[in-house]
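1. Turn this into a structure:
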Amino acid sequence: MSGSMRLDSPRFGDSTKTPELDPWLLWPAVALLLIGLVMVYSASIAVADSSRFTGNKQEFFLIRQAVFLAIGGVAGLMAFQVPVRTWQAWSMWLFLGGIVLLLLVLIPGIGSVVNNSRRWINLGPVNLQPSELVKLFTVLYAASYIVRRLPEMHSFRRAFVPMALVILFVGALLVAEPDYGAFVVIVLIAFGMLFLGGINGKLFFSLGVVALAGFAIIIRFNELRWGRFIAFLDPFNNDPLGKGYQLTHSLIAFGRGEWFGVGLGGSVEKLLYLPEAHTDFLLAVIGEELGLFGVATVIGLFALVVHRCFAIGRRALLLERAYAGLVAQGVGIWFGVQAFINMGVNVGILPTKGLTLPLMSYGGSGILVNCIALAIILRIDWENRR
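-> Predicted coordinates:
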């Protein structure tokens, strides 16, 4: 009984009862959050200074991002207090709640339209983006699903089909917004976790080919997506002032940065040339101001975070804590995939899509959910050590 009480009530700072939190996860994640805060401020100054919405205050996005980080930190501390078994018990209800939010965002009057996309629910001073919550809920639900179906993971009909139908339904809601970036991330999270859960390798490969074909069809028969894809192949010659505009200016930013950048605050592309510089294209501003050194540092920090997620998950699996292990590795897949896609878009190796850089880009929903996810991983690690 006393051991159960200690497991449910971790005490920070009590070295005799609570092992130290994993520094190789905690500090790289904190570094990414703080670097993101600084770079969001640098990248958003021109936008904030020129917009009536911000009251022409250069610090507008800095203040809001700092508030988001504070809220995310408090939410993370609260999430850390929740035992992993509680997340497992509530995983299905959280996932269903996420689906309800995705339905609500499509209702006119509830969902807010920005840049021809209906992705947000207006909550007064802030907007809630349900797709960010659904990424975390997908990890929690997929881990629970796999644990319940472990004896049947070799079966296509019993293991794969039910999960695939659920994810396709969620994907249909995301495509209706539209939010193709979130759709891709959630599909890859679910597929990746099924693979880790032991689904047949040949089946997994075959389904991957089918999924790629499906994405190709979605791109080919959507005029906007196809136009962006064509522009992505050669942005400087294929509509550089239209569909290739963001990518051309992103590449110019990286080119100006060279090895060590033009200096913090010295970006020219952020001066209303590069759209979404403080969200989707934050890495381009980092590349321009801090150069290859700055970009490599960010990549290295993300690599550490993802590695520790998988290491903590592997440790949990060795301790026969299957749900905890799958959740940790699922978050690693999520952060790794989303960071890779965002970076790939910024440097021009992937077609342009609206997807933020985890832990760094401006946005309350993303920062909040990322902090909660990190807290859950730290909780898993803490329980592993008990």
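
2. switch to C-alpha atoms for all contacts and neighbour counts from now on
-> Noted.

3. wait, doesn't Ala277 sit right on Glu288?
-> No. Contact criterion C-alpha atoms under 8 Å: Ala277 and Glu288 do not qualify, at 11.4 Å.

4. So for the two, which sits in the more crowded spot?
-> Taking neighbours as other C-alpha atoms under 10 Å, Ala277 and Glu288 compare with Glu288 leading, 32 against 28.

5. Could you double-check that that one lies in contact with Ala253?
-> Yes. Between Glu288 and Ala253 there is a contact under C-alpha under 8 Å: 4.9 Å.

6. Overlap of the contact sets of those two?
-> Common contact partners of Glu288 and Ala253 (C-alpha atoms under 8 Å, 6 or more residues apart in numbering): Ser267.

7. Please look at Leu69 and Val369 and confirm they touch.
-> No. Using C-alpha under 8 Å, Leu69 makes no contact with Val369, being 10.7 Å away.

8. Skipping adjacent residues, who's closest to Glu383 in space?
-> Once flanking residues are discounted, Glu383 sits nearest to Leu7: 6.8 Å by C-alpha to C-alpha, 6 or more residues apart in numbering.

9. To compare with the earlier structure, here is another sequence to fold:
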Amino acid sequence: MLTTTHNAAAFAGHPAGNRKRSNVQATFDHALLMAVLIIMGLGLVMVASASISIADRQLGEPFYYLFRQGLYVVLGLGMAAVVTRIPLDVWERISAVLLMIGLLLLVFILLPGVAREINGSTRWLSLGLFNLQPSEFMKLFVIIYLASYLVRRGDEVRTTVWGFLKPMLVLVLAALLLLLEPDMGAAAVIFATALGMMFLAGVRIWHFGVLLLLIAGSVVTLTITSPYRMERVTAFLNPWADPFNSGFQLTQSLIAFGRGEWFGVGLGGSVQKLFYLPEAHTDFMFAVLAEELGMFGALAVVLLFVFVAVRAFRLAGQARQLGLDFAAYTAYGISLWLSMQAFINIGVNTGVLPTKGLTLPLMSYGGSSMLATCIAVGLLLRVDIETREAWVRSVDVKRGGGR
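-> Here you go, the predicted model:
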């Protein structure tokens, strides 16, 4: 924790920054941390509510998923605390190693007899008491690697086609491995996050235009040539055409939203979680939340995610102004990842987007998702710490020069 007697409130945009002398403790963004903790706490409550029936029926232990999620939260917060103490230049130096580890895990999971198959997908490595989902950590590894690449090759990325395409080739390899699982949702999040980071780094617009056309063509081709993806698209367009088969998940989710109305049926009062809504404690937990807490509860969650994204973007902008490019790109990437995945999950629950197997960050049940996201939050807090330190040093230099 960083402590300084300088006027650090000015850096945070606080009105106290206009004062000539003020003793302010500069640590990390407590508002950001508080928003994250509120989201995680609400997630625990909703995991308990959404999973109690299915856990009792399948395992004979109503709070099985709650206890496990609580363990993941404790481990995640511990890992986040450790990450806040690791300098960012360490992450920058090992960025390529992290990317290679992620790619090797994605290859390893595709080997026959290695991965655990759940609902037709081979995305998990069984580690005894814990199932590791490499794609969750791959999202973070790609952000760290790309942030490092943009620092080292920023001019090349912005001025040449080849400089832009080189990191894209790495992303294509990762996406292909993810599609083989299959995990199109994770591939989409990784690609969209990377493109957003490169756009913020100043890549030329026409480069994006060409790439987006190629991606759009690839998505259409993958959808048309894959029966299960085509089924998801048709169910998304008209779920009520087959409400007991292909459109079952979406119709049950929409029923949950309808039952919730403005103020909800009350915590624990959801009917849809009682074996009607599949994956009620994972992919479709937001629908249960909307049923029990109503439209106001759902909007509160949306606003919390918006707050986290805006706060992280603001932090990235401050880091960039101080010349901390790796910190800035990392914060941009994490903000894009969390907000985009939250948007997709909520969009799927509300029928705005086709069904994807993506969790709601920091809320849905899932160990890999919780741990990877907590590490990302720890990185955001570390970015804030180092940005404040850099600002204090710059103030010291200016004051020293003015004496």
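
10. now the aligned partner of Ile121 of the first structure in the second structure: how far from Leu103 of the second structure?
-> Using TM-score structural alignment, the equivalent of Ile121 of the first structure in the second structure is Leu125. Counting by C-alpha to C-alpha, to the nearest Å, the gap from Leu125 of the second structure to Leu103 of the second structure is 14 Å.

11. biggest strand in the first structure, by residue count?
-> strand 117-122 (DSSP state E).

12. Following that strand in sequence, what is the next regular element?
-> Following strand 117-122 of the first structure in sequence order, the next helix or strand is strand 127-128 (DSSP states H and E).

13. and that next one, how far from the second structure on average?
-> After superposition onto the second structure, strand 127-128 of the first structure sits on average 0.4 Å from its aligned residues (mean C-alpha distance after the TM-score superposition for the first structure).

14. Not counting its neighbours along the chain, what's nearest the residue positioned nearest the centre of the second structure?
-> Nearest to the mean C-alpha position of the second structure, counting by C-alpha atoms, centre = their mean, stands Leu338 at 2.9 Å. Once flanking residues are discounted, Leu338 of the second structure sits nearest to Pro361: 6.5 Å by C-alpha to C-alpha, 6+ apart.

15. What residue in the first structure is paired with that neighbour?
-> So, by TM-score structural alignment, Pro361 of the second structure is matched to Pro358.

16. mind checking which helix or strand its match is in?
-> Going by DSSP H and E, Pro358 of the first structure is not part of any helix or strand.

17. That one: what's it in contact with?
-> Phe335, Gln338, Ala339, Gly366, Ile367, Asn370.

18. can you rerun that using 10 Å?
-> 32-33, 36, 279, 302, 334-339, 342, 366-367, 369-371 (C-alpha atoms under 10 Å, 6 or more residues apart in numbering).

19. In strands only, show me those.
-> Per DSSP E, the subset of those in strands is empty.

20. hmm, back to that, the match of Ile121 of the first structure reaches Pro112, doesn't it?
-> No. Using C-alpha atoms under 10 Å, Leu125 of the second structure is not in contact with Pro112, being 11.9 Å away.

21. if we can go back for a sec, now for Ala277 and Glu288 of the first structure: what residues contact both?
-> With C-alpha under 10 Å, 6+ apart as the test, Ala277 of the first structure and Glu288 both reach Ser250, Glu269, Lys270.

22. how about those residues in a markdown table, adding neighbour count and distance to Glu59 of the first structure?
-> Below are those laid out as a markdown table (neighbours: other C-alpha atoms under 10 Å; distance: C-alpha to C-alpha, whole Å):
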| residue | neighbour count | distance to Glu59 of the first structure |
| --- | --- | --- |
| Ser250 | 27 | 23 |
| Glu269 | 21 | 19 |
| Lys270 | 27 | 15 |
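
23. Tabulate those residues (a markdown table), appending distance to Leu233 of the first structure and secondary structure.
-> Below are those laid out as a markdown table (distance: C-alpha to C-alpha, whole Å; DSSP: H, G, I helix; E, B strand; the rest coil):
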| residue | distance to Leu233 of the first structure | secondary structure |
| --- | --- | --- |
| Ser250 | 14 | helix |
| Glu269 | 21 | coil |
| Lys270 | 24 | coil |
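
24. what's the neighbour count on the aligned partner of Cys374 of the second structure in the first structure?
-> Here Cys374 of the second structure is matched to Cys371 in the first structure, going by TM-score structural alignment. Burial of Cys371 of the first structure, expressed as a neighbour count using other C-alpha under 10 Å, amounts to 25.

25. To which residue of the second structure is Gln65 of the first structure aligned?
-> Using TM-score structural alignment, Gln65 of the first structure pairs with Gln69 in the second structure.

26. OK, contacts around that match?
-> Gly43, Leu44, Val47, Ala48, Phe63, Leu75, Met363, Ser364, Tyr365, Gly366, Gly367, Met370.

27. can you tell me which of these lies nearest to Val233 of the second structure?
-> Distances from Val233 of the second structure to the contacts of Gln69 of the second structure, taken as C-alpha to C-alpha, are shortest for Ser364 (23.5 Å).

28. got any residues that touch both of Leu69 and Val369 of the first structure?
-> Ala75, Leu359.

29. just to revisit the earlier point, where's the residue nearest to the centre of the second structure relative to Arg259 of the second structure, distance?
-> Distance from Leu338 of the second structure to Arg259 of the second structure, by C-alpha to C-alpha: 28 Å.

30. before we move on, what about Gly128 of the second structure?
-> 39 Å.

31. So between those two, which is more surrounded?
-> Arg259 (19 against 7).

32. Mind telling me what element the closest residue in space to the more buried one that isn't next to it in sequence is part of?
-> Nearest residue to Arg259 of the second structure, sequence neighbours excluded (C-alpha to C-alpha, 6+ apart): Glu291, at 5.8 Å. Here Glu291 of the second structure is covered by helix 285-321, with elements defined by DSSP H and E.
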